[in-house]
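*Asks:* after the sequence you'll find the predicted model.
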Amino acid sequence: MTPSEVIEAVAPVAEAILPAASSRIERALLAAELARLATVNPQIIATIWNPKTCPVELLPWLAQGVSVDIWSDSWDESRKRQVIAASPMVHRLKGTLGAVRRALAAFELETEIVEWWQDGSRRGTFRVEIVYRHGSPVFDIETQGYAIEAVDAAKPKSRVFATRAALEARGRLSIAAYGRTALSATAHPYAFDPPVLRASAFVGATAATLISATAHSRPS
């Protein structure tokens, strides 16, 4: 069917929906919209509500539809889909630490929640520790800021929390040393019996060997 034939076919439906006092332009617009919807594959509509299959252009509207609390158009596609997927469960558990954990998980950050009774902090508080270690996402102050906002939106409203970022670095430790030998000789006019010969060895960051010899004259 041509577009005109489809519009003509749905025109009676448009007239039945609109009030009798509707204008001809209103009936024509509704008929055109119904004709457009009739050409849409219903299976495509099902993919729109799935964060894994929704077209990337429609992700902001899907986020609004599932009440995502924290959103940024600057995020990459993967993070947008993860935040949308986490939103329904976050809202089901909202006001609990379970909601906080799920909100943080969407940002792919390694986190640990420390309760007040675990470290002796003020009663009723908790702390969110974000760990950056070798192989984890690179420290990003903007991402961490969004994660903290997500915690604030998901946590119990009566709870006060603090955050701490822990950076774990991994690298090589190099130790260098060099050897040094020093000789010194001193002659004294006085005689000591027996003659003195001393040697000392020191081992550390710098290895040193000192040999000291003292020669004394004997009275004639």
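*Replies:* That came through, no problem. Residues are numbered from 1 along each chain as shown.

*Asks:* from here on, contacts and neighbour counts on C-alpha atoms
*Replies:* OK.

*Asks:* what about the helices in the chain?
*Replies:* 3-17, 24-38, 42-48, 59-65, 77-92, 97-105, 116-119, 141-154 (DSSP state H).

*Asks:* right, and those - which one's nearest residue 179?
*Replies:* For the helices of the chain, the distance to residue 179 is smallest for helix 141-154, at 47.0 Å, taking CA to CA.

*Asks:* what's around residue 25, how many residues?
*Replies:* Here the number of neighbours of residue 25 (other CA atoms under 10 Å) works out to 9.

*Asks:* got another, please set it beside the one above:
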Amino acid sequence: MSELHNGSALQSDIQSVSNALFAPVNTGADVVATLWSPETCPEPLLPWLAWSQGVEQWDEQWSDNTKRQVISQSYEQHKYLGTRFAITKGLQPFGFQTKIYEWFEKQPQAEPGTFSIDVSVTDKGIDNKVIEQIYTTIVQTKRKSVQFDLSVSLLGETELGFASAATSGITATVYPYYASEITSESSLCVALANQSFYQIKVYPRSSYVSASILDHADPSWSS
């Protein structure tokens, strides 16, 4: 006992032995967790998982994807059981397109408490098995007190694709640089103006004029 308290090698050996013993249990617990998921449950065990989830309609001829969808939506379908949502969800895993018209939605109005349902089959043909499957699903998901009219039709779907392409381009031509002769035409205009003014006063000699005229003459011109 003292060796265990001291953390001896014996404690490590016991731990290793216990891990080896509980390894299958731990592995089994992980496996059990996958069994309860529709995505990870092995296909042979899907019927048991469907039973545990309250799935009432089951066919081993369904594809693996259809089986898992039916199981995964079972809880949601039971949550809204008796509504048009539950009917639509019940038919959805099979690829059916559904339209429901209740009595007050029709023109003229139908008998109260009734509804009509149109189911379009797109990925398979219509035979008695398909019609029975549609009818059974509706009966299991509708309100028990209502009556309905069923119409099943074959719907073909196709995709119409359009494609267009546009191209554009620019062509550029590059020539080497060439310096050509540069000519320039211009004219030079010169204008010159000169203006001169001379004032000349001519007076007669003093011997020929009277004294009154000389009084107004410039003395520099007298002799």
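*Replies:* Right, received. Where do you want to start? In this text the structure is predicted, and so the values were computed from the model without any measurement.

*Asks:* what TM-score do we get after superposing?
*Replies:* Here the TM-score for the pair of chains, by TM-score structural alignment, normalised by the length of structure 1, is 0.55; 137 aligned residues with a CA RMSD of 2.6 Å.

*Asks:* pick the most buried one from the helices of structure 1.
*Replies:* helix 97-105 (a mean of 21; mean count of other CA atoms under 10 Å).

*Asks:* equivalent range in structure 2 for that one?
*Replies:* Mapping helix 97-105 of structure 1 onto structure 2 (TM-score structural alignment) gives residues 84-92.

*Asks:* which residue ranges form the strands in structure 2?
*Replies:* With DSSP state E as the criterion, structure 2 has strands at 96-102, 114-121, 147-154.

*Asks:* need the counterpart of residue 127 of structure 1 in structure 2.
*Replies:* In structure 2, residue 127 of structure 1 lands on residue 116 (TM-score structural alignment).

*Asks:* does its match touch residue 100 like I think?
*Replies:* Yes - with contacts counted by CA atoms under 8 Å, residue 116 of structure 2 reaches residue 100, the gap being 5.8 Å.

*Asks:* could you tell me which residues make contact with residue 122 of structure 2?
*Replies:* Contacts for residue 122 of structure 2 (CA atoms under 8 Å, 6 or more residues apart in numbering) come out as 95-97, 154-157.

*Asks:* which one of these has the most neighbours?
*Replies:* residue 96 (22 neighbours).

*Asks:* ok, that one touching residue 117?
*Replies:* No - with contact defined as CA under 8 Å, residue 96 of structure 2 and residue 117 do not form a contacting pair (11.8 Å).

*Asks:* and the residue mapped onto residue 75 of structure 2 from structure 1, how far from residue 109 of structure 1?
*Replies:* Matched to structure 1 by TM-score structural alignment, residue 75 of structure 2 sits across from residue 88. Counting by CA to CA, to the nearest Å, the gap from residue 88 of structure 1 to residue 109 of structure 1 is 20 Å.

*Asks:* likewise residue 102 of structure 1?
*Replies:* For residue 102 of structure 1, the distance to residue 109 of structure 1 - CA to CA - is 11 Å.

*Asks:* now the strands of structure 2 in JSON lines, with distance to residue 138 of structure 2?
*Replies:* Below are the strands of structure 2 laid out as JSON lines (distance: least, CA to CA, whole Å):
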{"stretch": "strand 96-102", "distance to residue 138 of structure 2": "11"}
{"stretch": "strand 114-121", "distance to residue 138 of structure 2": "9"}
{"stretch": "strand 147-154", "distance to residue 138 of structure 2": "9"}
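
*Asks:* what's residue 96 of structure 1 in contact with, if anything?
*Replies:* Going by CA under 8 Å, 6+ apart, the list of residues near residue 96 of structure 1 reads 154-156.

*Asks:* cutoff 10 Å now
*Replies:* Counting by CA atoms under 10 Å, 6 or more residues apart in numbering, residue 96 of structure 1 touches 90, 154-157, 159.

*Asks:* across to structure 2, which of those hold up?
*Replies:* Mapping these onto structure 2 (both residues aligned by TM-score structural alignment, their matches' CA atoms under 10 Å) leaves 90, 154-156 still in contact.

*Asks:* now render the residues you listed as a markdown table, adding distance to residue 209 of structure 1.
*Replies:* Converted to a markdown table, these look like this (distance: CA to CA, whole Å):
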| residue | distance to residue 209 of structure 1 |
| --- | --- |
| 90 | 69 |
| 154 | 66 |
| 155 | 65 |
| 156 | 68 |
